[in-house]
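Asker: Sharing a model prediction with you, sequence too.
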Amino acid sequence: MVVTASSPSLPEVSPVASAPNAGAAFAAARRQGTPVEVSDQTTETKRVFAQPDGQLNAELASMPVRVRRGAGWVPVNTTLTKSGSGFVHPQATVDDLSFSAGGDAPLVTFGKGDKTLSLSWPQKLPVPTLDGPTATYHEVFPGVDLVMQAAADGYNERLVVKNATAAKNPALKSIAFKLAAKGVTVSSDQSGRIEAVDAAGNLVFAAPTSTMWDARGPEVASAPVEATVKESTLLLHPAVAMLEDPGTRFPVVIDPDMHSWNQSMWAKVFNPTGSARARRVLPPAPPPRSPTAGRVRR
């Protein structure tokens, strides 16, 4: 009879999906033969995975897809809900964002920490209709809706002029938003681009040049919208010629947006159907500022 000693069985190790750093992730990936996420390299737009063969692979998103919450991450969720404070908030976005729930509250407040800006509509706002990420303030002028849409890194603002009668309203020639800023200086350049910089000169928020288009879409019928900052006011001057043109097809959409700088440098690229996608572009060097350029600082 032959007696042999059996080797003690090793405890089974459950596979892990993530590890706190690259060293731990590589060790786990080699051990289990599958990729392991490197948690300390996760950002709003990036996930990094250690591979069993010793390489690192990254998954990149063109826009923020997750938001830091405490020690972890949650998916971006721009669905709007009303709070008891008189505002409407998205559930999870990169920066703090709130829209008015109606009345005298600022139309939008946007920012993070000690750097914020807000815009107020010149009149009392109606209670908005909420639909996912969109808050619609009906009839802010006769025949004109104001549509605010939460985005992962900012917001989109649309004035929707629904018919030719509404387009004749003199109030559309110059629309004055009350502007308040904290921790940033807001200014506009000759192209209508709006920038908010902090005390160190760092660009924090940016709004691309505003445009407007009719029902045929921006590639077929569009015009620039002049936007200027003067003291504590943001002035929008839609193209009156387009509003009064008998060939214009309604509704007409007037489009100013605002985004965080580190996610805002996207060019709007429209396809033939009029829907939009985004393309990352590098910003040009800012031109010298005119001493008369409008700005507001708080």
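Answerer: Done, it's in.

Asker: CA atoms for contacts and neighbours, from now on please.
Answerer: OK.

Asker: Counting neighbours, what do you get for residue 45?
Answerer: For residue 45, the tally of surrounding residues (other C-alpha atoms under 10 Å) stands at 15.

Asker: what about it, distance to residue 59?
Answerer: From residue 45 over to residue 59 the distance is 8 Å, taken as C-alpha to C-alpha, to the nearest Å.

Asker: next one: residue 50
Answerer: Counting by C-alpha to C-alpha, the separation of residue 50 from residue 59 is 12 Å.

Asker: repeat for residue 92
Answerer: Using C-alpha to C-alpha, which is the criterion applied here, residue 92 is 21 Å from residue 59.

Asker: These two: which is more packed in?
Answerer: Neighbour comparison, residue 92 and residue 59: the larger count goes to residue 92, with 22 against 10 (by other C-alpha under 10 Å).

Asker: what residues are up against residue 68?
Answerer: With contacts defined as C-alpha atoms under 8 Å, 6 or more residues apart in numbering, residue 68 is in contact with 44, 74, 94.

Asker: Could I get those residues in CSV, plus columns for neighbour count?
Answerer: Putting the contacts of residue 68 into CSV (neighbours: other C-alpha atoms under 10 Å) gives the following:
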residue, neighbour count
44, 20
74, 14
94, 21
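
Asker: outside of stretch 38-45, which residues touch it?
Answerer: With contact meaning C-alpha under 8 Å, 6+ apart, stretch 38-45 is reached by 18-22, 25, 47-50, 60-68, 94.

Asker: for stretch 209-226, same thing?
Answerer: Defining contact as C-alpha under 8 Å, 6+ apart, one finds that stretch 209-226 is touched by 191-194, 227, 235-239, 242, 248-257, 270-274.

Asker: which residues in the stretch 151-298 of the chain form strands?
Answerer: Secondary structure of the stretch 151-298 of the chain by DSSP state E, counting those that start in this stretch: the strands cover 154-161, 175-182, 185-188, 194-197, 203-207, 210-213, 222-230, 233-237, 252-255, 257-260, 266-270, 276-280, 295-297.

Asker: who's in contact with the nearest residue to residue 199 once chain neighbours are set aside?
Answerer: Of all residues beyond its chain neighbours, the one nearest residue 199 is residue 184 (6.7 Å), with distances taken as C-alpha to C-alpha, 6 or more residues apart in numbering. Taking C-alpha under 8 Å, 6+ apart as the contact definition, residue 184 lies against 115, 116, 117, 196, 197, 198, 199, 204, 297, 298.

Asker: and if we set it to 6 Å?
Answerer: In this structure, residue 184 makes contact with 196, 197, 198, judged by C-alpha atoms under 6 Å, 6 or more residues apart in numbering.

Asker: Please compare the first structure with the one that follows:
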Amino acid sequence: MIAALTLSVSLLTAPAIAQGPPPSPPPSAKVARTAAPNPTDVALAKAKEVNERVEVEALRSATATYYANPDGKTLRAELSSVPIRVKTDDGWRPIDLTLVEKDGALRPKTAPGDLVLSRGNDSTVATFSGEKGRMAFASPSTLPKPTVKGNVATYPSAYGPGIDLVVSVMPSGFRHDVVIRQRPTNALELRVPMRLSSGTKLGIGADKTPGLLNATGEEAADLAAAPVIDAAAMRDPDKGNISQAKAKIDGNNVIYTAPATFLNDPTTTYPVTVTTASETWEGTGIAGDTHVSNVLPDGSANATLPWLLAGKSHSGSRTHRTYIMFHISGTPLEGGTVHNADLRLHNQDSHTCSDTDSPGIDLQRVTSPWNTGTISWNNQPSTVLSGHVANRGAYSATRCPEGEGELYYSIELIVQAWMNGTPDLGVRLNSVIEPDSTQNWRYYRSHEYGGYDTYPFTPRGPVLFIQYTPADRPVSAVAWRYTEPEASTYDEIEALANDPARARATQSVGPDPVGPSWEEAQQAKESGSEFDIQDAEQQTPLPHESDPPVEPEPDTTLPTVVETSPARDATGVPIITTIRATFGEAVRGSDIQVKKQDGGAVAGTPVYANRTLTFTPSAPLAADTRYTVEVTKATDYADNVMAPHSWAFTTANASLEGLVAAFGLEEGTGSTVADASGNNNSGVAQSTTW
């Protein structure tokens, strides 16, 4: 007969219990060792004991760090878009891109892959060995000895007088720039010789432009053009000049032509930088982050820049979109439950210092595959609005008194979808009102900027913080015990589970009531797995177990609008205004309609963020007109749908707008106030107190 107890613990305890005479174990049977404690459980217990976060070192990866929270139940994950550490024979080490001389070459101290840079006196600039083989970039002539500073090696005049070759080592590879320090008289041809790995070649891709092709002829990287950026544009996306150097293939060489019209333009500020190669060429680049635009269309070249650009610049004539990817699939996050998820971006620069005078930047989930080697303005992945969120915040190192700073996007719905198995293809950032010619841009630090081991003393690229409860790890187990001695407490069952003369365990329940052999039981116990005990005939909590959790009362309260702007029945509302409805709780699926007094709908853009639904009209409202606003379909996360909420307001009379009179209030006595406008108006103050 089997008598079962319900128990959810590790293999330290015995599961379902059977009675019967104990068989004699074979002489070779050994006492089953106790299963190794789970590192996450150990960290959670420690965090609760010391009341502070404790890292779960066993979960470390190249891009992620996990912590046990002091509540003893939840975890915190910190994800970077590219590697922040490297696995070595001595364990994980933080990336250190400082270039040092080693074995007759320049190498970064600690970096992914095997990157070697020239010390001069040869023509091989950089050699990279990775999963796809060995690849090298060369120069058209013998290189001089480089000047090395940190992660940057500069080869002076490698492309001619005043034209340097600059190689910067990045967390995911490197960037190969030709820096033109003085104004040339003609167009420049910049030749980049390549030594390709097996199975790759230079050629013309399906888009009829130069590219790096794989063994089947598919384009692995787009080499159609290189960005040409002057010094002013490098500092400020709203200034300076930007162009492209068109490419052509000549054997194993890519030749870029920097246009003479750009180079000779008197408004072009020198030095001018041409990014002629990067790690994305040979396929070792990681799809961490990049941006594309209608003036800088090449995502592979932009992926190596130390900044990301999103929004509208140059009075709205230039449109920029940023793409960022984080890896959720195949990590401990899979199957977990999100409590909070924040994407942190370090805002280096912006066109504004205010969070009220621009539409802000919207974030959307990407729904089709992309990588930094092939993404471009004309080849962008799709996105979906579900879970999107906008942020009006803005910082600037040069324009704002508070300097640069951090902006956060709360993306719980997006991250939960990824953890539930939706493909983790990243997010896109773009202007909230992209079709409009509205000045609205943000410069963010990209993953290339670095600062991983010195944060918060230096800025850092995109980081995703996730507070979550990990998924259950159910594995069934069965153990048999016999008549003597009786076992009913936690300690007695633990002792029983570790006595092979009385109990056996397995990871599956088979039809044979005799159960597994002693060898199978031993192997199951030594596997170190965690076990959930299967419920059989009864549920009898052991003395050490707490009472079962009480199910919360279902949420049946409908969401409501708690605040509106303009207020209900407000008058004199400016014709240029935004309309807001603030909810008492987080909602989804809300809709807003604004109508004139004749019933005609007002065109505009709705954006939901931080419990507030904002409607920005596409054009100024009509003066002296009553408008009606109706908010519908708002649904909370218990699936309660709000009742429609409506209110009205009236815009100001255009003839009354502007300064009529300015009264000075410094007299200190009486109720008559003087006119300071020069129009000989007078005023009377009521209920005056001086």
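Answerer: Thanks, I have the structure now. None of the values given here were measured: they were computed from a predicted structure.

Asker: Give me the TM-score for this pair.
Answerer: For these two chains in superposition, a TM-score of 0.73 is obtained (TM-score structural alignment, normalised by the length of structure 1); 259 aligned residues with a C-alpha RMSD of 3.5 Å.

Asker: Can you give me the neighbour number for residue 276 of structure 1?
Answerer: Count around residue 276 of structure 1 with other C-alpha under 10 Å applied: 14.

Asker: Leaving out chain neighbours, which residue sits closest to it?
Answerer: residue 270 (4.5 Å).

Asker: How much space separates the one you found from residue 262 of structure 1?
Answerer: According to C-alpha to C-alpha, residue 270 of structure 1 stands 22 Å off from residue 262 of structure 1.

Asker: Who has more neighbours out of these two?
Answerer: residue 270 (14 against 11).

Asker: measure that one to residue 213 of structure 1 for me?
Answerer: 12 Å.

Asker: shared neighbours, these two?
Answerer: With C-alpha under 6 Å, 6+ apart, residue 270 of structure 1 and residue 213 have no common neighbours.

Asker: rewinding a little: test my guess that the residue nearest to residue 276 of structure 1 contacts residue 278.
Answerer: No: between residue 270 of structure 1 and residue 278 there is no contact, the gap being 8.6 Å when judged by C-alpha atoms under 6 Å.

Asker: ok so, going back, just the buried subset of the contacts of stretch 38-45 of structure 1, please.
Answerer: When burial is judged by neighbour count using 16 or more other C-alpha atoms under 10 Å, the buried members of the contacts of stretch 38-45 of structure 1 are 18-19, 22, 25, 47-50, 63-68, 94.

Asker: any idea which of the residues you listed is closest to residue 282 of structure 1?
Answerer: residue 63 (14.8 Å; C-alpha to C-alpha).

Asker: quick one: that closest one from residue 46 of structure 1, how far?
Answerer: Relative to residue 46 of structure 1, residue 63 of structure 1 is positioned 10 Å away (C-alpha to C-alpha).

Asker: and what of residue 193 of structure 1?
Answerer: Between residue 193 of structure 1 and residue 46 of structure 1 the distance is 28 Å, computed by C-alpha to C-alpha.

Asker: cool, and residue 21 of structure 1?
Answerer: Separation of residue 21 of structure 1 from residue 46 of structure 1 (C-alpha to C-alpha) stands at 15 Å.

Asker: And residue 113 of structure 1, by the same measure?
Answerer: For residue 113 of structure 1, the distance to residue 46 of structure 1 under the criterion C-alpha to C-alpha works out to 23 Å.

Asker: ok, the two, which is more surrounded?
Answerer: Neighbours were tallied for residue 113 of structure 1 and for residue 46 using other C-alpha under 10 Å; the higher tally belongs to residue 46 (16 against 9).

Asker: I figured that one hits residue 57, correct?
Answerer: No: no contact is recorded between residue 46 of structure 1 and residue 57 when judged using C-alpha under 6 Å, the distance being 10.4 Å.

Asker: List the contacts of residue 97 of structure 2.
Answerer: Listed by C-alpha under 6 Å, 6+ apart, the contact partners of residue 97 of structure 2 are 108, 109, 151.

Asker: Just the closest of the residues you listed to residue 386 of structure 2, please.
Answerer: Of all these, residue 386 of structure 2 sits closest to residue 151, with 40.5 Å by C-alpha to C-alpha.

Asker: which residue lines up with the closest one in structure 1?
Answerer: Aligning on TM-score structural alignment places residue 151 of structure 2 opposite residue 133 in structure 1.

Asker: can you give me the helices in structure 1?
Answerer: When assigned using DSSP state H, the helices of structure 1 occupy the ranges 22-32, 164-167, 240-244, 261-264.

Asker: Go through those helices and name the closest to residue 180 of structure 1.
Answerer: With C-alpha to C-alpha as the criterion, residue 180 of structure 1 lies closest to helix 261-264 of those, at 18.4 Å.

Asker: ok, average deviation of that closest one from structure 2?
Answerer: Comparison of helix 261-264 of structure 1 with structure 2 after fitting gives an average deviation of 3.6 Å (mean C-alpha distance after the TM-score superposition for structure 1).

Asker: buried set for that helix?
Answerer: Of the residues in helix 261-264 of structure 1, those with enough neighbours to count as buried (16+ other C-alpha under 10 Å) are 261, 263, 264.

Asker: if I look at the last one, how far off is residue 154 of structure 1?
Answerer: Okay, so that is residue 264 of structure 1. As for residue 264 of structure 1, its distance to residue 154 of structure 1 is 8 Å (criterion: C-alpha to C-alpha).

Asker: Overlap of the contact sets of those two?
Answerer: Where contact means C-alpha under 6 Å, 6+ apart, no residue is in contact with each of residue 264 of structure 1 and residue 154.

Asker: Kindly tell me how buried residue 250 of structure 2 is, as a neighbour count.
Answerer: For residue 250 of structure 2, the tally of surrounding residues (other C-alpha under 10 Å) stands at 13.

Asker: I am finished for the moment; much appreciated.
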